[in-house]
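[1] Got a predicted structure plus its sequence, pasted below:
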Amino acid sequence: MTDKPILDENSVPSCLENIRRDELEVTFLGTGSSQPSKYRNVTAIYFNLFSNGSLLLDCGEGTLAQLKRRYGMEGAESAVRNLACIWISHIHADHHVGLVRVLTLRRDLLKGVSHDPLIVLGPSQLKRFLDAYQRLEDLDMQFLDNKATTLFSWETFELDNESNKNNELVIERDEDVKNGNLTSCRESCSQGSSKRLKISVTVAKIETFALLNRLKKVLNEAGIERLISFPVVHCPESFGVVLKAADRINSIGKAIPGWKVVYSGDTRPCSEMIEASQGATILIHEATFEDGMAGEAIAKNHSTTKEAIEVGNLAAAYRVILTHFSQRYPKIPVLDEISMHKTCIAFDLMTINLADLHVLPKLIPYLKLLFRTEMLIDNSDDHVEEAGL
């Protein structure tokens, strides 16, 4: 945590200098919690990287339908076809139930076309769900545990890739894992008992290391320098994620640092969240409850609006976008305009271009005016707000 903000609230970060409109668009496909409602679907965030492809962060029920509503049938198919990967924050159903529909559509769209399985990142519990489903039909995907993409895991991966010492087994081609060509490696390297022990441990890591190599390549092709998962405070194996774009060169040859987007998943405010969000261009943070419901937020391991904004302030994020609202707030959550000077609230199907970040906070007064007769709390959905969701 820093004592002084990295970025003055009125200054524009250097990563936005001469930013083009084809760098990044973020579309909120679902901004509600627990289960779909009339006005807010459950969580999914689509990252349009234009010619570099796309990403999905979380994939709640109805995500594919929301893509079709936002982009039309052909646009949704193009978005799914060009996915680089899908990242899932935790095992709660409102964050992953739409995953199978997206995966099967991609499989069908690419049938007969040379392609690799889509990498799906998530908690280990999600793998059990996907493995069970794949007994029914092939999902054309490869699973990578979020724990393998923490900062520590990435550093370990890089060290192991560089060292290659003591004749430990290294898989240089993804095809070796994909095609199951590991037997000969085991046989050729299993000389002596200590060697066998070393190789058995190494072989257990082969698939993860091969997937990390492929993920790194896929991300680089999408213009993403880093994807780092970090633990947050919600249910077991809950994660947030940092996406850092590669640096770019402007028209006069000047190096411009890449943007940084951080997504909280579901969480209580925590030191890991603040540290990961330092200097973020965009912090997307859950704000399930209004400020007067802090006790319920604590009980269910969620955040209030004020807490989410405070995380952004402590991390000196340039813009904070609030999402994952309780369905008791049908159209607009309860807001304190005074603390919203660099904050915006997300709506379903809202698209934000990186080039428009400077205007976001100016929308709040107009949103309050637009929904002035509807800023009432709807308690009819309280029964669906299950503990922990």
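    Nice, thanks for sending it over.

[2] switch to C-alpha atoms for all contacts and neighbour counts from now on
    Fine.

[3] Please identify the helix or strand for the most centrally placed residue in the chain.
    In the chain, the C-alpha nearest the mean C-alpha coordinate belongs to Leu57, at 3.5 Å (CA atoms, centre = their mean). For Leu57, the element it lies in under DSSP states H and E is strand 54-59.

[4] How about Ala84?
    Here Ala84 is assigned to strand 83-87, by DSSP H and E.

[5] What helices and strands are in contact with the next helix or strand after that strand?
    Counting by DSSP H and E, the element after strand 83-87 in chain order, helix or strand, is helix 99-109. When contacts are defined as 3 or more CA pairs under 8 Å, 6 or more residues apart in numbering; DSSP states H and E, helix 99-109 sits against helix 63-81.

[6] Next, the angle helix 99-109 makes with the helix it packs on.
    40 degrees (axes from the mean of the first three to the mean of the last three CA atoms, to 10 degrees).

[7] May I have the residues that are in contact with Glu258?
    Careful, residue 258 is Gly and not Glu. Applying CA atoms under 8 Å, 6 or more residues apart in numbering, we find Gly258 in contact with Cys15, Lys244, Ala245, Ala246, Asp247, Arg248.

[8] Near Cys235, how many other residues are there?
    Cys235 has 16 neighbours, counted by other CA atoms under 10 Å.

[9] Assign it to helix, strand or coil.
    Assigned with DSSP: H, G, I helix; E, B strand; the rest coil, Cys235 falls in the coil class.

[10] Relative to Ser277, how far out is it?
    For Cys235, the distance to Ser277 equals 20 Å [CA to CA, to the nearest Å].

[11] Let's have the contacts of Gly258 in CSV, adding secondary structure and neighbour count.
    Below are those laid out as CSV (DSSP: H, G, I helix; E, B strand; the rest coil; neighbours: other CA atoms under 10 Å):
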residue, secondary structure, neighbour count
Cys15, helix, 18
Lys244, strand, 20
Ala245, strand, 22
Ala246, coil, 17
Asp247, coil, 15
Arg248, strand, 16
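
[12] okay, pairing it with this:
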Amino acid sequence: MQITFLGTSSGVPTRSRNVSSVAIRLPQRAEVWLFDCGEGTQHQLLRSDVKISQIRRIFITHLHGDHIFGLMGLLASYGLAGNPTAIDIYGPPGLSEYIRASERYSYTHLSYPLKVHTVQPGLVYEDEEFLVSCVPLKHRVTAFGYRIVEKDRPGRFNVEQAAALGIPNGPLYGKLKRGEEVTLSDGRQIRGSDLCAPPEIGRKVVYCTDTVYCDAAVELSQDADVLIHEATFSHQDADMAFDRLHSTSTMAAQVALGAGVKQLIMTHFSPRYAPGNALVLDDLLQEARAIFPNTALAYDFLIHEVPRRRGE
């Protein structure tokens, strides 16, 4: 699982940062899931190693322009990329109407199936490997945070050890792989757990933007391997954060600490902290690290690999 940051500015793009978009690559299935799609996202994709043709799902947090103005351009270009497949889009109420109106007034005809899902708090999507859930955050419009969970995988079955024990290949192997206990014809009882490596614990990634600090974000982020959380403002500008219902660096760190996450990556920075100003992004980083040391600042085209974990 690989995270690529395509846009890390808030509100407007800057010379070095585009507006919000994050891609999660799932190499085991050659898919890309996109979270938010601010203006210029398709240009950012062209400058990255992420393939537009692999996008299968797009999750939108809310309908502010810096999170959706790039969506129709991307969808139109996707249809011209050669052999386009279906795309599913998930987001708040009003998203479907926005997309259909954009199609109608721009005379855009999409050459592939597009399905828009209006999300509600709870489970958004599930298949045999992943599930995605969401909770409402606290912003000026309806906004959701998303939690992506990779399901646990059983550990590798030791075929060589099974053969050495004289266990015949066939249905018994299937039971042992599932961790069951079997009885052999000679009366020996074999536990599947003795022949399997520890299970691979599924990875968990949480994406929270836009929001002021709220308990829902802490609940959503519990035990995440990576929490991507907005940090629009410095702690010194907390009044603006509360007024505009955005987070400070310290709010993001408090969510990470309260949820027991392993890594916090802050994003969605106000352009007011550009180099040369009284406060810069390194100040936000130090504020957050004072609360949650394992904090990093996102930047456009940052690639973060989410490592696998082994069970006990």
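    Sure, I can see it. No experiment lies behind these values; they were computed from the predicted model shown.

[13] that older thread, same check for the contacts of Gly258 of the first structure, but in the second structure.
    Here is what carries over to the second structure from the contacts of Gly258 of the first structure, by both residues aligned by TM-score structural alignment, their matches' CA atoms under 8 Å: Lys244, Ala245, Ala246, Asp247, Arg248.

[14] Find the nearest non-adjacent residue to the last one, please.
    By the measure of CA to CA, 6 or more residues apart in numbering, the closest residue to Arg248 of the first structure outside its immediate chain neighbours is Ile256, 5.2 Å from it.

[15] my read: that neighbour touches Ala246, true?
    No: using CA atoms under 8 Å, Ile256 of the first structure makes no contact with Ala246, being 9.1 Å away.

[16] The second structure: which residue goes with the residue nearest to Arg248 of the first structure?
    Matched to the second structure by TM-score structural alignment, Ile256 of the first structure sits across from Glu200.

[17] Please list all residues in contact with that match.
    Glu200 of the second structure neighbours (CA under 8 Å, 6+ apart): Asp152, Arg153, Pro154, Gly155, Arg308, Arg309, Arg310, Gly311.

[18] repeat that with 10 Å
    Lys151, Asp152, Arg153, Pro154, Gly155, Arg156, Arg308, Arg309, Arg310, Gly311, Glu312 (CA atoms under 10 Å, 6 or more residues apart in numbering).

[19] How about Val80 of the first structure?
    Applying CA under 10 Å, 6+ apart, the residues contacting Val80 of the first structure are 53-56, 64, 67, 74, 102-107, 109.

[20] Throw these into a markdown table and include neighbour count and distance to Ser229 of the first structure, thanks.
    Below are the contacts of Val80 of the first structure laid out as a markdown table (neighbours: other CA atoms under 10 Å; distance: CA to CA, whole Å):
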| residue | neighbour count | distance to Ser229 of the first structure |
| --- | --- | --- |
| Gly53 | 21 | 20 |
| Ser54 | 24 | 18 |
| Leu55 | 22 | 15 |
| Leu56 | 24 | 14 |
| Leu64 | 25 | 24 |
| Leu67 | 23 | 25 |
| Glu74 | 10 | 32 |
| Val102 | 22 | 22 |
| Leu103 | 22 | 22 |
| Thr104 | 17 | 26 |
| Leu105 | 16 | 26 |
| Arg106 | 23 | 25 |
| Arg107 | 21 | 26 |
| Leu109 | 14 | 29 |
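
[21] For the match of Ile256 of the first structure, give its distance to Ala162 of the second structure.
    Separation of Glu200 of the second structure from Ala162 of the second structure (CA to CA) stands at 21 Å.

[22] residue range for stretch 2-11 of the second structure in the first structure?
    Taken onto the first structure by TM-score structural alignment, stretch 2-11 of the second structure occupies residues 25-34 there.

[23] If you could redo that for stretch 161-178 of the second structure, that was the one I meant.
    Going by TM-score structural alignment: stretch 161-178 of the second structure matches no residues.

[24] Now do the same for Glu286 of the first structure: its match in the second structure.
    In the second structure, the residue matched to Glu286 of the first structure (TM-score structural alignment) is Glu230.

[25] got a list of what its match touches?
    8-10, 20, 207-212, 246-249, 251-252, 265-269, 298.

[26] follow-up on the earlier one: what's the spacing between the match of Ile256 of the first structure and Ile3 of the second structure?
    From Glu200 of the second structure over to Ile3 of the second structure (counting by CA to CA), the distance is 19 Å.

[27] Next: Ala298 of the second structure.
    Distance, Ala298 of the second structure to Ile3 of the second structure, using CA to CA: 11 Å.

[28] Would you mind getting the average deviation of the strand holding Leu57 of the first structure from the second structure?
    On superposition with the second structure, the mean distance recorded for strand 54-59 of the first structure (mean CA distance after the TM-score superposition for the first structure) is 0.6 Å.

[29] according to the alignment, that strand goes to what range in the second structure?
    The aligned range for strand 54-59 of the first structure is 32-37, by TM-score structural alignment.

[30] do the same with stretch 89-99 of the first structure
    By TM-score structural alignment, stretch 89-99 of the first structure lines up with residues 61-71 in the second structure.

[31] okay, how far is it across that stretch, tip to tip?
    Length of stretch 61-71 of the second structure, first residue to last, CA to CA: 13 Å.

[32] chain center to it, what's the gap?
    The gap between the average C-alpha position of stretch 61-71 of the second structure and the chain average comes to 16 Å, counting by CA atoms, centre = their mean, to the nearest Å.

[33] My guess is Ile282 of the first structure contacts Val320. True?
    Yes: in this structure, Ile282 of the first structure is within contact of Val320 by CA atoms under 10 Å, at 5.9 Å.

[34] overlap in contacts of these two?
    Listed as contacting both Ile282 of the first structure and Val320 by CA under 10 Å, 6+ apart are Val262, Gly312, Thr343, Leu357.
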